[in-house]
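S.K.: build me a model:
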Amino acid sequence: VAHHRNQSRHRLIRPGPSSFRSRPKNKMGILSLITGKPGASGFGSGSTAEQVTEGISAAGLTVLVTGGSSGIGLETSRVFALRGAHVIIAARNTEASEARKRIMEIHPLARVDVLKLDLSSLKSVRAFADQFNSMNLPLNILINNAGVMFCPFQLSEDEVEMQFATNHLGHFLLTNLLLDNMKTTAKSTGIEGRIVNLSSVAHLHTYPKGILFDQLNDKKMYVFLWLFRRKSNIDSTANNVFFFIGRYNDKMAYGQSKLANILHAKELSRRLKEEGANITVNCVHPGLIMTNLMRHSFALMKAIQVVTYLFWKNVPQGAATTCYVGLNPQLKGVTGKYFADCNEEKTSKHAKSDVLAKQLWEFSEELIRSAK
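M.R.: Now for the predicted structure:
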């Protein structure tokens, strides 16, 4: 609250030779994760959302947060409101109104509005975008935060696997529908627009091909294995190809959707740079946080938490990387990157693939066209 009272005295810190450290390039090790030791950015796993935005004003900015009614989405919304932004919470449930009430109780002068959005429904995404654009509001920052995790096999109303539909496809369409607004806002104000996709370290745990474009919606899928062996005089075959039928794997499907978040940011970043738009697009891994996102595997995650308790964050820490990438001037002009613990991190081989990123973009466009 003290920060809120003083926010009129805050000024948006403009990057200059002496105003920040060079862009973080170091890897955050396991020890840093446990101890919270800061990385090159000056922040680490123990940093909170308030700490990484300390002294930075978001006054005059409009920020849209999907899934902003609970967990790290709510904390992200609260901290942006604390810094003076006009926050739009987009959520599919009635908790959004309660979230607004909670923020207003803490920060009475905050500007927070709530709009309904179900990212698993492309119809709902279009209706939301129409409603938002009709409000004639600018849009400076888009936080693609909402998601589902480890849910049982289910197809969305558009006949798309639920985790892929909610975590990637809904955000893909939403971003495209709001992009003209963001471009106009950035051009008219001269303020860099920012898009932040919440991904996860889970993008490392996906299918061997990365994304199963041809089996996305299959409850049973063919999984191919290549077994290599030496040539011999008897058998000149260098390798054999086997396949087996596997069941839907909710963990790999989640990892697939989180890989898609990174590839989406990568390709969108490339396209925006190509056209000279003043908008950056980055991805973040928030860390391990016990939130409502884990409702489909609560018992499993609690068991894992007992063993890995040193790595878990609280909600203010979990929202830190999102708020850092969304608002901190250290990252002016930085785009197409992946961050964890408020520092740039490496990604998987699949996440680095320009070919896979372009393929995902075209595949997503085709899914949206076929759903009309």
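S.K.: alpha carbons only for contacts and neighbour counts from here, please
M.R.: Will do.
S.K.: pretty sure residue 261 sits against residue 195.
M.R.: No - the criterion here is C-alpha atoms under 8 Å, and residue 261 misses it with residue 195 at 11.6 Å.
S.K.: give me the more crowded residue out of these two.
M.R.: residue 261 (29 against 26; other C-alpha atoms under 10 Å).
S.K.: and the helix or strand that contains that one, what does it pack against?
M.R.: Taking DSSP states H and E as the definition, one finds residue 261 inside helix 250-275. Judged by 3 or more C-alpha pairs under 8 Å, 6 or more residues apart in numbering; DSSP states H and E, the packing partners of helix 250-275 are helix 162-164, strand 193-198, strand 279-285, helix 354-371.
S.K.: let's have these in TSV, adding distance to residue 4.
M.R.: Listed next are those as TSV, based on distance: least, C-alpha to C-alpha, whole Å:
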stretch	distance to residue 4
helix 162-164	37
strand 193-198	23
strand 279-285	26
helix 354-371	41
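S.K.: now the second one, please; I'll put the structures next to each other:
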Amino acid sequence: MKETLRYLAGLAGPSGYGSNSTAEQITEDFSCIVPSHLTAIITGATSGIGAETARVLAKKGVRIVIPARDLKRASELMEEIQKESPQAEIILLEVDLSSLTSVKRFCTQFLSLGLPLNILINNAGIFSQNLEFSEDKIEMTFTTNYLDSIFFIASKLLKSTSQGASTTCYVALSPQLEGVTGKYYADCNESNCSSLANDESEAQKLFKQTRAVIYKRLGQPAA
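M.R.: As a prediction, the model looks like this:
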């Protein structure tokens, strides 16, 4: 209950930021300390939180790699970002995240660029009530449409796009988190995962099942 009230009130935590903090706000103090030549891959960056994350990180001098199925939309986003930040370096690479073949091709293309991968932000996500399968016979979900009323409620009670991107940018650039790994953050502060997320036995099961599926799709014997 206390955490819910803190979230609704937007109270700042130990980091100095809270649920109402925006990506712009939490990166204002990082401009002079962000290392040069950082490279970030951001999936799902053509809209929403992903696009805001790309915009803010690019503004801070981070080289942005955008894997996108819709290159036209990605190009439009690149133009928008570079209009605000003319020096921004943005690389567009085509990929369909529902296709293992496409993902492998993307990885090959990225490696051929000879760039470091300093930041990986897996932002892409889709959801559907129906069970569907990709070309690789792996389950995937499709984007669902929401009624205007749901959009209205979300815009009033949930975070804005800029607020939603704040924690991502905080974790990516905050000097306080250099060398920190294996932690969970919410509203720019360290938080606790659910008991299921911390269940080591479930994590091992998921890892083994995922590895088995990948090896099967690649036509290789399980390790």
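S.K.: read off where the helix holding residue 261 of the first structure ends up in the second structure.
M.R.: Following TM-score structural alignment, helix 250-275 of the first structure has no partner segment in the second structure.
S.K.: so how far is residue 142 of the second structure from the residue most central in space within the second structure?
M.R.: Relative to the mean C-alpha position of the second structure, the nearest C-alpha, by C-alpha atoms, centre = their mean, is the one of residue 123, at 2.6 Å. Noted for residue 123 of the second structure: a distance of 15 Å to residue 142 of the second structure, by C-alpha to C-alpha, to the nearest Å.
S.K.: before we move on, back to that, next, the buried residues of the helix holding residue 261 of the first structure.
M.R.: Neighbour-count burial for helix 250-275 of the first structure, counted by 16 or more other C-alpha atoms under 10 Å, picks out 251-270, 272-273.
S.K.: ok, the residue nearest to the centre of the second structure - contacts?
M.R.: 42-45, 49-50 (C-alpha atoms under 8 Å, 6 or more residues apart in numbering).
S.K.: where along the second structure do the strands fall?
M.R.: 39-42, 63-68, 90-94, 119-121, 132-133, 139-140, 184-186, 189-191 (DSSP state E).
S.K.: determine which of those approaches residue 158 of the second structure most closely.
M.R.: Judged by C-alpha to C-alpha, the one of the strands of the second structure that comes nearest to residue 158 of the second structure is strand 184-186, at 13.7 Å.
S.K.: counting by contacts, list what that closest one packs against.
M.R.: The contact analysis (3+ C-alpha pairs under 8 Å, 6+ apart) places strand 184-186 of the second structure against helix 166-173, strand 189-191.
S.K.: in the first structure, what stretch matches it?
M.R.: On the basis of TM-score structural alignment, strand 184-186 of the second structure is assigned to residues 338-340 in the first structure.
S.K.: what's in contact with that stretch?
M.R.: Residues from elsewhere that reach stretch 338-340 of the first structure (C-alpha under 8 Å, 6+ apart): 262, 282-287, 321, 325, 344-347.
S.K.: any of those residues buried? List them.
M.R.: By neighbour count, with 16+ other C-alpha under 10 Å, those hold 262, 282-287, 321, 325, 344-345, 347 as buried.
S.K.: against residue 326 of the first structure, how distant is the closest residue to residue 345 of the first structure other than its chain neighbours?
M.R.: Setting aside the residues directly before and after it, residue 345 of the first structure is nearest to residue 339 in space (C-alpha to C-alpha, 6 or more residues apart in numbering), at 5.2 Å. Here residue 339 of the first structure is placed at a distance of 11 Å from residue 326 of the first structure (C-alpha to C-alpha).
S.K.: swap in residue 27 of the first structure?
M.R.: Separation of residue 27 of the first structure from residue 326 of the first structure (C-alpha to C-alpha): 20 Å.
S.K.: I'm done for today, thanks for sticking with me.
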